[in-house]
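Enquirer: I'll drop the sequence and a predicted model, then ask my questions.
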Amino acid sequence: MRAFLLATYAAAFVMRRPAVVRSGHRRINSIVDDLAEHDVVEYSTDDGGLGLGVVCEDGTIHPLCYFVEEEDDGPVDYVWDEEVDAVEAERAVRVVDDVYPKTRQAQRGVDNPHGEHAEDVYEIER
């Protein structure tokens, strides 16, 4: 009787692996369902490559571009790419780990004389 109870109890805690595609990538649908605002993701671009973007409040992905102040081997800061439009969340391929969000004074010239406007920056190790 104890063996039966132990086996029943242990079976209740079996961990299930998420479904995967044979290529080793998780299904896009499961990634989209798990996205949260401010997640940094790799997404598929129109030319078949990969882009880097951040998930917005409305669920779209806004592309990021890198911002270089100094040439060194340290982490790279990424900011919103204001020259391109957001893309659909269905293009997400994977969520990027080890992203350190921060803010910096917006580089807006006369439009920000006191430095009260800030922009989001995403620091990612090289």
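Expert: Yep, it's here.
Enquirer: rest of the way, CA atoms for contacts and neighbours
Expert: Fine.
Enquirer: Name the surrounding residues that touch the longest helix along the chain.
Expert: The single longest helix within the chain, with elements called by DSSP state H, is helix 2-11. Residues from elsewhere that reach helix 2-11 (CA atoms under 8 Å, 6 or more residues apart in numbering): none.
Enquirer: Report the buried residues of the helix or strand that that helix is followed by.
Expert: Sequence order places helix 28-34 as the next helix or strand after helix 2-11, per DSSP states H and E. Within helix 28-34, the residues that count as buried by 16 or more other CA atoms under 10 Å are 28, 31, 32.
Enquirer: Report the next helix or strand after helix 28-34 in sequence order.
Expert: Immediately after helix 28-34, counting by DSSP H and E, sits strand 40-44.
Enquirer: another one to put next to it:
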Amino acid sequence: MDIRRVTRFEAVEAAGHLFDAAPDRAATDKFLAEEGHHLLIAYVDGTPAGMVTGVEMSHPDKGTEMFLYELGVDDRFRQQGIGRALVAALARLARERGCHGLWTATGEDDKPAQATYESAGGAPEWDQVVYTWEFDQR
């Protein structure tokens, strides 16, 4: 397995099956252009097998931390440690960039994601609640 930081739309497009929907060119270019946005893709024998995105977030009294935005592993490559390796690679990148921590959120019933995050060294904060706001602007 080879994990690479991706900086070009063509690499994202080739790994489009790892995302919830086909990558949009404008959104991808905007994401990749931001200094604190990161996209790592795991390749197995040249095939995109998994991806993770991270976004650096800074706050005046907290410093900078990495938000694990999304993790995806192709069904054919699950249960092979690819998700754990991607999370570990993002954590290494976060440390290299001076982040004080890494965090994410997942569904309460998403046991595979929870197992992946815990196996990569994450610890759940069960007393947290996630709120979302949806805006129809796409």
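Expert: In hand now; what should we look at? Note that the structure is predicted; figures quoted are calculated from it, not measured.
Enquirer: Next, the TM-score between them, please.
Expert: Once superposed, the chains reach a TM-score of 0.25 (TM-score structural alignment, normalised by the length of structure 1), with 63 aligned residues with a CA RMSD of 5.7 Å.
Enquirer: picking that back up, would you turn the buried residues of helix 28-34 of structure 1 into TSV with distance to residue 5 of structure 1?
Expert: Formatted as TSV, the buried residues of helix 28-34 of structure 1 follow (distance: CA to CA, whole Å):
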residue	distance to residue 5 of structure 1
28	39
31	37
32	39
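Enquirer: now residue 84 of structure 2: how far from residue 28 of structure 2?
Expert: Per CA to CA, to the nearest Å, residue 84 of structure 2 is found 24 Å from residue 28 of structure 2.
Enquirer: Am I right that residue 66 of structure 1 is in contact with residue 52?
Expert: No: using CA atoms under 8 Å, residue 66 of structure 1 is not in contact with residue 52, being 9.6 Å away.
Enquirer: between these two, which one's more packed in?
Expert: A direct count of neighbours by other CA atoms under 10 Å for residue 66 of structure 1 and residue 52 places residue 52 higher, at 21 against 16.
Enquirer: So what's the residue count around the closest residue in space to the more buried one that isn't next to it in sequence?
Expert: For residue 52 of structure 1, ignoring the flanking residues on the chain, the nearest one in space by CA to CA, 6 or more residues apart in numbering is residue 42 at 4.7 Å. Using other CA under 10 Å, residue 42 of structure 1 is surrounded by 19 other residues.
Enquirer: which strands and helices sit next to the longest strand along structure 2?
Expert: Counting by DSSP state E, the longest strand found in structure 2 is strand 47-59. Under the contact criterion of 3 or more CA pairs under 8 Å, 6 or more residues apart in numbering; DSSP states H and E, strand 47-59 of structure 2 touches strand 37-44, strand 63-73, helix 82-96.
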